[in-house]
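Student: Okay, sequence plus prediction incoming.
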Amino acid sequence: MAPHPTRVGLVFGGASGEHAVSIRSAQTVLRGLRSGTNAERYRVSCFYIDRCGGWWPEAVATAVLERGLPADADALAGQPQPGGFRGFPEGALEMEVWFPVLHGPNGEDGTVQGLFTLMGVPFVGSGVLGSALGMDKQAMKAAFAAAGLPQVPYACVEASELDATHPGAQEALLERLESQLGYPCFVKPANMGSSVGISKAGDRAALLSGLELAAGLDRRLVVEQGVKARELECAVLQRRDGQGDGLSASVLGEIRFDADWYDYDTKYSDGLSHTVIPALVSEAVSARARAMALDACRAVAAGGLARVDFFYDEATGSLWLNEINTLPGFTSQSMYPMLWEASGLPLPDLVHELVLGAGRSELRMNVEGTAA
């Protein structure tokens, strides 16, 4: 008698600036979980988190995925508005494993991972520590520095340093950043992804404007020295049957674009950027980056899956670690699934591996025992 399909809870949306990207990622993950033999292995239920943090049942989640747009007032008409997490919707407690497809705060930062941990239900991706360290760029960079991993020069800033009632302090901050980093530089909120809230500054006015923009999204900021470099990316997967900690790295990919830098619009608009997979670099550079990607995961205690980004200066051979993303995008333009596809692991196999990595031993036996 074949084992019953494993109940997988796919949760997406979220109270984050990356809400719309999460919906597009969830569409891809759902397609993978329902493709081929996965349709026999898994029974997937979808749950939607609205922009206020309220959890909604499968009927609402399905409608959002079909439209590909956040739920509006009409979609939620006649239903209670929870406003933040007030308990699970119908059917959620029946899930045997959770697959969070949540980008940014309140989903990628250890919060929902803590919820699943308290429930004692396995979930895809990093745990609380790895998620929190990977999300906060200040903490992430400190962990990378402690591990001796190369990074471009950077500075940490607190939003309170921009207090306009203390112009002397603001002036001192700008002078410090100019002295440490110079121009151009990039200003980033510490706890956002998908290039949300990031700006490039070429002078003091743009730097102050960028700091104010980022401070509107997060009280913790990071400013990085701008470098002229190629942008390389590597996908990491933690396999249950792997050697050691099971971490394995994909082939490298490269992001190419005509814009001044890789901002949100360039990242998610058709035709404004393209990928080169595998990246056209030497085998030696590829090996260095792939090894560094695994070291980056270990430095922040990341597991399950991650995408690690690099800056590569071809003229000098310098390779800098940019950042790690512990819940990378799964949209049609996202590097993570494309890198694994190029490494011989198509989408249905990839999401199957991810669910296996989330499971307890009895769950893994159940999934693997399903007819292939």
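Tutor: Now that the structure is in, tell me what you want to look at.
Student: CA only for contacts and neighbour counts going forward, please
Tutor: Will do.
Student: for the stretch 51-200 of the chain, what spans make up the helices?
Tutor: 58-67, 111-119, 128-135, 137-146, 167-180 (DSSP state H, counting those that start in this stretch).
Student: what's the second one packed up against?
Tutor: Pointing back at helix 111-119 there. helix 128-135 (3 or more Cα pairs under 8 Å, 6 or more residues apart in numbering; DSSP states H and E).
Student: List of residues touching the helix it packs on?
Tutor: With contact meaning Cα atoms under 8 Å, 6 or more residues apart in numbering, helix 128-135 is reached by 104-105, 108-111, 113-114, 139-140, 143, 190-192, 300-303, 324-326.
Student: do the same with stretch 292-303
Tutor: 125-127, 129-131, 133-134, 140, 143-144, 147, 149, 234-238, 247-249, 306, 308, 321, 324, 326.
Student: How far off centre is that stretch?
Tutor: 14 Å (Cα atoms, centre = their mean, to the nearest Å).
Student: repeat for stretch 28-35
Tutor: Distance, centroid of stretch 28-35 to centroid of chain: 18 Å (Cα atoms, centre = their mean).
Student: Of the contacts of stretch 292-303, which count as buried by neighbour count?
Tutor: Buried subset of these (neighbour count, 16 or more other Cα atoms under 10 Å): 125-127, 129-131, 133-134, 140, 143-144, 149, 234-238, 247-249, 306, 308, 321, 324, 326.
Student: Got another one to weigh against that:
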Amino acid sequence: MSSENPSQSPVPSQPGGESRKPRVAVVFGGRSSEHGISVVTAGAVLRAIDRSKYDVLPIGITTDGRWALTADEPDRMAITERQVPNVEQLAESADGGVVMPLDPANREVVYAEPGSVPKALGEVDVVFPVLHGPYGEDGTLQGLLELSGTPYVGSGVLASAVGQDKEYMKRVFTSFGLPVGPYVVIRPREWAADQNAARKKIVDFAGEHGWPLFVKPARAGSSIGITKVDSFEGLDEAIEEAQRHDPKILVEALLKGREIECGVLEFEDGPRASVPAEIPPVQSHAYYDFEAKYIDSTPGLVPAPLTPEETAEVQRLAVAAFEAAACEGLVRADFFLTEDGEFVINEINTMPGFTPISMYPKMWEASGVGYAELVDRLVQAALNRPTGLR
């Protein structure tokens, strides 16, 4: 797949007419259970971004929500000895905080420590938010950036929220005629009002679709909090585990088939799909859980061994999902290719992993867009995108 170079955005000017490079704030970490994976993603982005073209400001959000100025040291932001990194390890101060502007006429970022005079860090021209999960990927950060008039990489408020909430994601896909698998949702008030009725709802679902079932948080990612349940005896424990991450849970039926992923990237003429990839079964794990993805991962098959007709169909569906959820910038769409040869969309990720082993950049590399160009294209698209309602 050929990829024309993204156009260069206008270079901002400093007072006095001196030109400067656009400043990119890479924001990562956050309060969700995917904090560590976000740090790993940020390290890969910081390593790849063109420093001759952009000034870079790394900003980490701690697990308790503090915005911290962090070291620009990508090598410290990797999984080591089966442990994921965190923002607290990278923060330049245990007390200092970064304050983002909320005035659209002022993009000056300020750093403050207790007892010290606040220090201006300069204007930010675009934010690259590589947060995963709630409080970052779900429209909350996007809303803050919209209020401040700051351009940012990726989808807007609505698409980010839809992409995070698996229930409403599936409802949107269904309304656009896209194929989704069987599921049932237990909302927090439903569980609080009558746990027995909620359990019966799941058991009735199992009676229709069979065991095993997958119980998962409705608004989480990276396969965190998911349990494969083989019978009623394991149901309560699975619900408790999912509710540790989200009070709303989603229960899905088993879909037998191959796991296929496809990347979508917004070009000047609209969104395009990458070559698809296949996630092979991980023999040491019952399913594709967090450790199978990030700790004991095996290389995906890129491109996926599909027929030309299958490749064209999954690419069509990936772009259709991107458009259905009103996404911008990028998406990774995940599918099952069932035993009867049909593609079923499982979910989309509006800010997919950019770790060195992540499938999204690998799929685009196989499609002719290397990692550095991918990062550059996303930043340029954000800089050139109109702010406000669109």
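Tutor: It's in. What you see is a predicted model; the values in this text were computed from it and never measured.
Student: Output the helices of the stretch 51-200 of the first structure in JSON lines, with distance to residue 202 of the first structure appended to each entry.
Tutor: Below are the helices of the stretch 51-200 of the first structure laid out as JSON lines (distance: least, Cα to Cα, whole Å):
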{"stretch": "helix 58-67", "distance to residue 202 of the first structure": "40"}
{"stretch": "helix 111-119", "distance to residue 202 of the first structure": "36"}
{"stretch": "helix 128-135", "distance to residue 202 of the first structure": "26"}
{"stretch": "helix 137-146", "distance to residue 202 of the first structure": "22"}
{"stretch": "helix 167-180", "distance to residue 202 of the first structure": "10"}
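Student: Mean neighbour count, these: which tops it?
Tutor: helix 128-135 (a mean of 24; mean count of other Cα atoms under 10 Å).
Student: residue range for that one in the second structure?
Tutor: Using TM-score structural alignment, helix 128-135 of the first structure corresponds to residues 157-164 of the second structure.
Student: Now do the aligned residue in the second structure for residue 66 of the first structure against residue 124 of the second structure, distance only.
Tutor: Aligned by TM-score structural alignment, residue 66 of the first structure pairs with residue 76 of the second structure. Residue 76 of the second structure sits 24 Å away from residue 124 of the second structure, going by Cα to Cα, to the nearest Å.
Student: Residue 176 of the second structure too?
Tutor: Applying Cα to Cα to residue 176 of the second structure and residue 124 of the second structure gives a distance of 37 Å.
Student: In the second structure, what residue corresponds to residue 101 of the first structure?
Tutor: Aligned partner of residue 101 of the first structure by TM-score structural alignment: residue 130.
Student: Now do the strands in the stretch 1-150 of the second structure.
Tutor: 23-29, 55-61, 67-69, 97-99, 108-112, 119-123, 126-129 (DSSP state E, counting those that start in this stretch).
Student: now the stretch 251-372 of the first structure
Tutor: According to DSSP E, counting those that start in this stretch, the strands that the stretch 251-372 of the first structure contains are 273-276, 305-313, 318-325.
Student: winner for burial among these?
Tutor: Highest mean neighbour count of those: strand 305-313, a mean of 23 (counted as mean count of other Cα under 10 Å).
Student: Which residue comes closest to the aligned residue in the first structure for residue 141 of the second structure once chain neighbours are left out?
Tutor: For residue 141 of the second structure, the aligned position in the first structure is residue 112, judged by TM-score structural alignment. In space, and not counting its chain neighbours, residue 112 of the first structure is closest to residue 106: 6.6 Å by Cα to Cα, 6 or more residues apart in numbering.
Student: looking at the strands of the stretch 251-372 of the first structure, which is closest to residue 16 of the first structure?
Tutor: Judged by Cα to Cα, the one of those that comes nearest to residue 16 of the first structure is strand 318-325, at 15.3 Å.
Student: Where does the closest one end up in the second structure?
Tutor: Using TM-score structural alignment, strand 318-325 of the first structure corresponds to residues 342-349 of the second structure.
Student: hmm, who's touching the matching stretch?
Tutor: Contacts for stretch 342-349 of the second structure (Cα under 8 Å, 6+ apart): 163-164, 166, 169-170, 178-181, 314, 321, 331-338.
Student: now do 6 Å
Tutor: Outside stretch 342-349 of the second structure, the residues that touch it by Cα atoms under 6 Å, 6 or more residues apart in numbering are 179, 180, 331, 332, 333, 334, 335, 336, 337.
Student: One more: stretch 353-373 of the second structure?
Tutor: For stretch 353-373 of the second structure, the surrounding residues in contact (Cα under 6 Å, 6+ apart) are 1, 40, 41, 44, 48, 263, 274, 275.
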